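Asker: show me how the following folds:
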Amino acid sequence: MRKSDRVTIKQVADYAGLSAATVSRVLNGSRPVQEDLKIKVWDAVKKLNYKPNVGARFMKGQTTNVIGMLVPDVSQPFFSAMIAGAILKAGEIDHVIIISTSDGKRELEKAAIDSLSRTVVDGLIYCPVSTGDPLPQIESFKELPIVVVGRRNVFKSKPHVYTDNVKGGYLATKYLLRLGRKRVGFLAGFWSSPCTIDTIGEVASSEDAGKYTTLDRYMGYRRALEEEKIEYDPSLIVICGYDYEAGYIGARELLERMVEVDSVIAANDLVAAGVIGFLTDQGINVPDQVSVVGYDNNLIAPITIPTLTSVDQDPRTLGAESVVALSKILSGKEVSDTIIDVKLTIRNSTSVMHK
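Answerer: A predicted model of the protein is given here:
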């Protein structure tokens, strides 16, 4: 047998000296099997490196009420809240969720997908790492139901559950402009950036834009500027990451350009906290001199100093609705995209601009 050949359940049965039906019962836990036979089966599985074809199992109508969920970073408050919403909703319909993470890295995402493909999940809730590379083909899941969460337009044939990020970027920008702030900095967060500050407009207008939440928010930012007839200035754009340090460094980069800035929209609340941290260290008053808006409205927003104005995209509902969408697919129903609304929660990090 060549190394590239996929081991079949019949080969496992032959190795163990048992019937394929017995092996299937052990692997699926569908019926009681004697302990000594279980040992033989699992020994054969280990020796032959057998990987169950979960897609084929699903097509045969066998289910386990187990859902896989893959997110970029479980330590991020946004993703942890999304997971919490998914787990609660799954419990309501007697399902459990296996959580896996890619730590924001494409190679770990591929490994996680391969690992999940060897489990007994009925379907996958997938929040991909947004990078400039092509998304993985997910060959192991090609027959398995998938719901993409937190992104749009990732796969043409799969349903997506995502928030209206264009509206989120628009609301944040529009509010700052109404406060009289005309020089609005925008910190664009990426796991791996597909653009520079010079090309972000072009990439945001492409078909791939929906794979990057930041690009949708950027388009909302541009729309608000155009409505208020404020000239777009690329020197107010900073490409950054998604943690506190990214915000701290991003704010420093913005000020080092020696451009006038009176407000900043951050990639998320952690980044916004980093922005406030840098500005405070420099003796720049927030919100009077520079107002700051975050994104997510997570647990840190009410405890930053000053408390953080933030776009609330309701990650718990995102997680819950992704479970609802997947359960409908498992029931044989047609499922279309679900778009979650956003709102702006105003706190003390923003104020009217005083001349």
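
Asker: going forward, measure contacts between C-alpha atoms and count neighbours the same way
Answerer: Fine.

Asker: which stretches in the protein count as helices?
Answerer: 9-16, 20-28, 35-48, 54-59, 77-92, 106-116, 165-178, 200-204, 213-227, 244-256, 269-281, 315-330 (DSSP state H).

Asker: rebuild the ones you listed as JSON lines, extending it with mean neighbour count and distance to Val290.
Answerer: Putting these into JSON lines (neighbours: other CA atoms under 10 Å; distance: least, CA to CA, whole Å) gives the following:
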{"stretch": "helix 9-16", "mean neighbour count": "18", "distance to Val290": "64"}
{"stretch": "helix 20-28", "mean neighbour count": "17", "distance to Val290": "59"}
{"stretch": "helix 35-48", "mean neighbour count": "15", "distance to Val290": "60"}
{"stretch": "helix 54-59", "mean neighbour count": "18", "distance to Val290": "53"}
{"stretch": "helix 77-92", "mean neighbour count": "19", "distance to Val290": "25"}
{"stretch": "helix 106-116", "mean neighbour count": "17", "distance to Val290": "36"}
{"stretch": "helix 165-178", "mean neighbour count": "23", "distance to Val290": "10"}
{"stretch": "helix 200-204", "mean neighbour count": "17", "distance to Val290": "24"}
{"stretch": "helix 213-227", "mean neighbour count": "21", "distance to Val290": "17"}
{"stretch": "helix 244-256", "mean neighbour count": "20", "distance to Val290": "11"}
{"stretch": "helix 269-281", "mean neighbour count": "24", "distance to Val290": "8"}
{"stretch": "helix 315-330", "mean neighbour count": "23", "distance to Val290": "28"}
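
Asker: here is the second sequence; please produce its structure so I can put it next to the first one:
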Amino acid sequence: MGSGRPTIYDVARLAGVSTATVSRALNGTGQIAPATGAAIDAAVRQLGYQPNTVARSLVTKSTQTIALLLPDIANPFYAELVSGIQQRALAAGSTMLLCTTEGDPEREEQYLSLLRAKQVDGVLVDGLVLPPERIADFVREGLPIVCLDRDIDSTSVPLVQVDNRLGARLAIEHLLSLGHTRIAHVAGAPGLRISDERVGGYRDALAAAAVEHDPALVAVGSFTEQGGYEATRALLAASKLTAVFAANDLSALGVMHAIAESGRGVPDDVSVVGFDDLRLAGHTTPPLTTIHQPAFEIAQRATQLLLDLAAGRGVPQRLHLLEPELVVRGSTAAPGLTEPM
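Answerer: Next comes the predicted model:
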């Protein structure tokens, strides 16, 4: 062997087998005797051999690469998704590419076109705004796509997400059980189905308790801290309320800021419930009562579905809903004896 980079021929010579046998062993494409496999592994380690991934992809029809398209990377919830996807991908011998779209449909289409040209094995998407028929075109052209968290209106794309409507019902039922009836909702971004589902769960729980829905108690917070803050300021100025259900934990931070700035206390004057159960939820003042959605499990499930599609295995079920869970901390309590503020 020369002093250059070791080749498959060097591995075969050291292991005492043919290059075809080494290729089958490394690509997992044939039956290899245990002793032969052990000899090849030992030769690979001794030589420090790194397989040619381009050549391997020609044999296996897989680049062992998947991609994730996110609208942004500012939301800590997305960090939990990335962690779950990366762990499952690595366990399957794949790497993950991360692309941020900023909610721009042209950029989404550019990324999907580029990823298809690069022959990635598949793409996970969250929060795409590209028209569903265009996404369906990519699927028909052979690019496996799985949606997680925020869905898209396409029957050709599997979806993994938490049961958003149920999660919202759990939040409102908790507040109702404490004695609240003047419950405001700081909603998510308009036009998103997950926002609509959480509003729907809010209204379902009120109706089941025979509490009349007051449209003046709903304001848009768009899933951001600033949005939650501004929505709550408007709600406090215009309505009497004793509790707020925020569409996510980030907007709940803005809700708590606005309540404190108004001279009120959480939960003494106003109780607050979020949605997501981010890691920071347990470290707010007071710690935030919230709805836990299993981000890591959502990510792992969606990644496995994508790997199955990429391997040619069918996915008969389109919708995969995971159960939310109420996590009670210090931001909720029974309403005080004073009039609602």
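
Asker: ok, back up a step: and the helices of structure 1: which comes nearest Val149 of structure 1?
Answerer: helix 315-330 (6.4 Å; CA to CA).

Asker: show the contacting residues for Thr232 of structure 2.
Answerer: 186, 219, 254-255, 258-259 (CA atoms under 8 Å, 6 or more residues apart in numbering).

Asker: closest one of these to Pro144 of structure 2?
Answerer: Nearest to Pro144 of structure 2 among those, counting by CA to CA, is Val186 at 35.3 Å.

Asker: what two of the contacts of Thr232 of structure 2 are the furthest from one another?
Answerer: Farthest pair in the contacts of Thr232 of structure 2, by CA to CA: Ala219 and Ile259, 14.8 Å.

Asker: next, format the helices of structure 1 as TSV and append distance to Thr338 of structure 1.
Answerer: Output for the helices of structure 1, formatted as TSV (distance: least, CA to CA, whole Å):
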stretch	distance to Thr338 of structure 1
helix 9-16	38
helix 20-28	33
helix 35-48	40
helix 54-59	24
helix 77-92	15
helix 106-116	24
helix 165-178	13
helix 200-204	21
helix 213-227	15
helix 244-256	30
helix 269-281	24
helix 315-330	8
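
Asker: wait, which of those helices is closest to Thr350 of structure 1?
Answerer: With CA to CA as the yardstick, what comes closest out of the helices of structure 1 is helix 165-178 (7.7 Å).

Asker: mean shift between that closest one and structure 2?
Answerer: Mean deviation of helix 165-178 of structure 1 from its aligned counterpart in structure 2 after superposition (mean CA distance after the TM-score superposition for structure 1): 0.6 Å.

Asker: check which helices and strands that helix sits against.
Answerer: Here helix 165-178 of structure 1 touches helix 213-227, strand 263-265, strand 309-312, strand 343-345, going by 3 or more CA pairs under 8 Å, 6 or more residues apart in numbering; DSSP states H and E.

Asker: switch the cut-off to 6 Å
Answerer: Applying 3 or more CA pairs under 6 Å, 6 or more residues apart in numbering; DSSP states H and E, one finds that helix 165-178 of structure 1 contacts helix 213-227.

Asker: where does the helix it packs on end up in structure 2?
Answerer: Mapped onto structure 2 using TM-score structural alignment, helix 213-227 of structure 1 spans residues 194-208.

Asker: any idea how far that stretch is from the chain center?
Answerer: Between the centre of stretch 194-208 of structure 2 and the centre of its chain there are 21 Å (CA atoms, centre = their mean, to the nearest Å).

Asker: with structure 1 superposed, average distance for that stretch?
Answerer: Stretch 194-208 of structure 2 sits 1.0 Å off on average (mean CA distance after the TM-score superposition for structure 1).

Asker: mind checking which of the helices of structure 1 is nearest Lys156 of structure 1?
Answerer: helix 315-330 (15.7 Å).

Asker: what range in structure 2 does the closest one sit on?
Answerer: Helix 315-330 of structure 1 maps onto residues 295-310 of structure 2, going by TM-score structural alignment.

Asker: contacts for the matching stretch next, please.
Answerer: Contact partners of stretch 295-310 of structure 2, identified using CA atoms under 6 Å, 6 or more residues apart in numbering, comprise 80-81, 84-85, 88, 121, 146, 160.

Asker: with stretch 93-104 of structure 2 instead?
Answerer: 64-72, 107-108.

Asker: again, 7 Å this time
Answerer: Identification of contacts with stretch 93-104 of structure 2 by CA atoms under 7 Å, 6 or more residues apart in numbering yields 64-72, 86, 89, 107-108, 128-129.

Asker: could you do stretch 11-18 of structure 1 as well?
Answerer: For stretch 11-18 of structure 1, the external contacting residues (CA under 7 Å, 6+ apart) are 19-20, 23, 40-41, 44-45.

Asker: let me have those in JSON lines, extended by distance to Pro136 of structure 1.
Answerer: Formatted as JSON lines, those follow (distance: CA to CA, whole Å):
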{"residue": "Ser19", "distance to Pro136 of structure 1": "36"}
{"residue": "Ala20", "distance to Pro136 of structure 1": "32"}
{"residue": "Val23", "distance to Pro136 of structure 1": "31"}
{"residue": "Lys40", "distance to Pro136 of structure 1": "35"}
{"residue": "Val41", "distance to Pro136 of structure 1": "32"}
{"residue": "Ala44", "distance to Pro136 of structure 1": "30"}
{"residue": "Val45", "distance to Pro136 of structure 1": "27"}
